[in-house]
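In: below is the sequence, then the predicted model.
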Amino acid sequence: MRNLTYHKAINSFTKYLIAERGYSESTVNHYKHDLSVFGRYLEKEFDCNLEELNVTNINRFEVSEFLSDIILVKDNSPEARNRKLYSLRSFFEYLKKRNIIKNNPTDSIEASKSELKSEPIYLNEKNMEKYLEAIKNYNSKYCSRDLAINKLFLYSGLRISELVNLNLDDINYEDQSIKFFGKGNKERYVPLHQEALTAIKDYLPDRNKITPKNQDARQALFLSNQRRRISVRTIQKMVKKYAKKAGVRNASKITPHKLRHTFASLLYQKTKDLRVLQDLLGHSDISTTQIYTHTDKEQRKSAIDEMPDM
């Protein structure tokens, strides 16, 4: 196996795509983009230095986590996730054929099935109450913070990437709303439910007792126990912990994105207004929002019971 840094490996792969495979500039740029996104993920989530990172040290776990977060954190479609998987698979297969790495870390990773073929997982109102009670009863010094975070998911439908990037001055208490830049750098305006607003206000005295670690943390709404802006990974672990504490069915499958599904599903059940839901979720395409027009089992049973006796 030869020593090759991540950046140098990308340069070598790019030359191969152009000179040997004869790919167009557009296709090569797609590969480079996907590999750059993966590189930034390694820097942010695994604290890697890409100028020094040897490609032989990239393993299946890191690739798998990246591809999971593409959907769970970045809110990408399964198709986008699959394209990135294909780019990474081609990249590592090239390195394997060149005897730079021994094994392709993507070999056992499967492509995603389209999410439009199944209903989204979400908490019903009863489980939502149990989930929030579990946070209150956990007796943690971070209770007010965790409650505010989860109520923002459940009452505002924020993406996890949007929530971790919230700053103190994004909250408009007079207008009872939040305004920030969401996916695609689009400005988003979200009215705050009283439950979420109250939870934020209850958290602020605890937030103000913390001395932020750096300038970014001074602006951040939510801080970690390291006195930095809270991370995506910390929130993901938190959500699973409280789902298990609450005894929620399929607790291992409950993620921040599933809490966003909960907000969307319950709001649609109450309003039946797809356009409002599209706007609140920040979807550019209403077809993405249409997965929430499903009905739950109780609604189906009720509908059947309404059928007349013959």
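Out: Good, I have the coordinates. Numbering: from 1, shown residues only.

In: going forward, measure contacts between C-alpha atoms and count neighbours the same way
Out: Fine.

In: the stretch 151-300 of the chain: strands as residue ranges?
Out: Secondary structure of the stretch 151-300 of the chain (DSSP state E, counting those that start in this stretch): strands located at 171-172, 177-181, 187-191.

In: okay, the ones you listed in TSV with mean neighbour count and distance to S302 next?
Out: Below are the strands of the stretch 151-300 of the chain laid out as TSV (neighbours: other CA atoms under 10 Å; distance: least, CA to CA, whole Å):
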stretch	mean neighbour count	distance to S302
strand 171-172	17	40
strand 177-181	17	36
strand 187-191	16	32
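
In: just so I know, which of these lies nearest E129?
Out: Between E129 and those, the shortest separation by CA to CA is 21.4 Å, and it involves strand 187-191.

In: now do the helix ranked longest in the chain: which elements does it pack against?
Out: Ordering each helix of the chain by length in residues (DSSP state H) puts helix 25-46 first. For helix 25-46, the helices and strands in contact under the criterion 3 or more CA pairs under 8 Å, 6 or more residues apart in numbering; DSSP states H and E are helix 6-19, helix 60-72, helix 78-97.

In: hold the first one in mind and look at this next one:
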Amino acid sequence: MELFFTDKNFSIAGTPFIGVPFFMDANYRLQDEINDFFSKVLIERAKSPQTWKSYAYWLLDFFKWASANGVNWKRITRQEIVAYRNWSLEECNLKPSTVNGRITVLKHFFDYAERLNIIKNNPINSKKSTGFATADSDFLAHTHTIYYQRNDFTVKENTELPKFFSDDELNKIANAIKSERLTLMIRIMLECGLRRSEVSKLPDALIQKAIKDAFSLGSDKEVQIKLPAEICKGGKSRNVFISYSTVMRLMQYRNLVRPEHVKKYRAKHKKNPKAFWLTQMGSEFQPTTLSIEVNELGKKIGIDTNPHKFRHTFATNYYSITKDLRGLQLLLGHSNIQTTTIYEHTAVDDRFGYLAEYHRHIDHLIQS
């Protein structure tokens, strides 16, 4: 089984879809029963090409395991699903959360195959479970009962509480950074809680608007920016807030540093760039590069660092300040508030008082 991904020439109902997975056998014959699952089902369920890629590799891993073990996926049994799950845990040393993700994708695939009579029975059956959402006690408390679907193959996960940076660690990080671009990207992640892909792919037009809005609002106001859907996980736009000070630093970077990168981009691509961050070679900056730079910085100063930890730091402080879980969910772009509840257990002391004060605190710690 081989895996490939579509380019800009692939479209559905006239809409181009780049990065949709498609499978071929060893003789490069299309596997329509599998490919239709992605083109007709999964791209509606998950909007992110990165998610499609992850799901595709998980399915590829399963099909290769099945082939190596003489398992026909069209007649697979529950015992064989258990064997695959245990192999993933014990032989591959995958995290329980990763294994659960793989099993969930398999369930969606087998649901689809069963509906189309490709298989007779879905080996991964779901059953309804009951839970209770945390809520204030009132006469409508019964309405907070929730129902969800789970399957018998789910591995118990020990939820690890999010780790965040202390002020001392942020000071060490700031003092070790040599790149003005990296300093700005870290400031934005700390102030807005952006993911690495979101901060890496900020459009230049968005930065221009933020600069214009900052001058209109004045130095004592936070600037609201609307992240476009195409750079957000799940394809859902959201609003975040950035400090006036950081916007002014972005303006300075745009006027003094970026023009040389734009010049090289134009020479290479024969058009103007839409992305704000560009490399010195005139290419769009990639999220993986941000991870590499942050990880190398951490190794240099002896601190466990990754881009997501800056997002955790923002979220932990925001909840400490406001106790507003719903507001934090919107700022982080979580589709389910249950994902956001991890910050209820990690709130630090309220040292700042207001979000604007927190931004001033970050401004003091991370200079550029």
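Out: Nice, thanks for sending it over. Keep in mind that what you see is a predicted model, and the values were worked out from it rather than measured.

In: hmm, back to that, just put the strands of the stretch 151-300 of structure 1 in a markdown table and tack on distance to E45 of structure 1.
Out: Written out in a markdown table, the entries for the strands of the stretch 151-300 of structure 1 read as follows (distance: least, CA to CA, whole Å):
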| stretch | distance to E45 of structure 1 |
| --- | --- |
| strand 171-172 | 27 |
| strand 177-181 | 22 |
| strand 187-191 | 26 |
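
In: of all those strands, which lies closest to L204 of structure 1?
Out: Of all these, it is strand 171-172 that lies closest to L204 of structure 1, at 11.7 Å by CA to CA.

In: centre of the chain to the closest one, how far?
Out: 23 Å (CA atoms, centre = their mean, to the nearest Å).

In: residue range for stretch 112-119 of structure 2 in structure 1?
Out: Mapped onto structure 1 with TM-score structural alignment as the criterion, stretch 112-119 of structure 2 occupies no residues.

In: how about L267 of structure 1, what's its partner in structure 2?
Out: Correspondence of L267 of structure 1 to structure 2, assessed by TM-score structural alignment: Y318.

In: its match and E357 touch, don't they?
Out: No. Contact between Y318 of structure 2 and E357 fails when scored by CA atoms under 8 Å: they sit 11.0 Å apart.

In: got a list of what L267 of structure 1 touches?
Out: The neighbours of L267 of structure 1, taking CA atoms under 8 Å, 6 or more residues apart in numbering as the test, are L277.

In: what of S335 of structure 2?
Out: So S335 of structure 2 contacts Q329 (CA under 8 Å, 6+ apart).

In: where's it relative to D25 of structure 2, distance?
Out: Noted for S335 of structure 2: a distance of 36 Å to D25 of structure 2, by CA to CA, to the nearest Å.

In: run a quick neighbour tally on whatever residue of structure 2 lines up with E125 of structure 1.
Out: In structure 2, the position corresponding to E125 of structure 1 is occupied by D167, as judged by TM-score structural alignment. One way to gauge burial is a neighbour count; for D167 of structure 2, by other CA atoms under 10 Å, it gives 12.

In: contacting residues for D167 of structure 2?
Out: Taking CA under 8 Å, 6+ apart as the criterion, D167 of structure 2 is in contact with L365.

In: and for the one 5 residues further on?
Out: If a contact means CA under 8 Å, 6+ apart, then K172 of structure 2 has I301 as its contacts.
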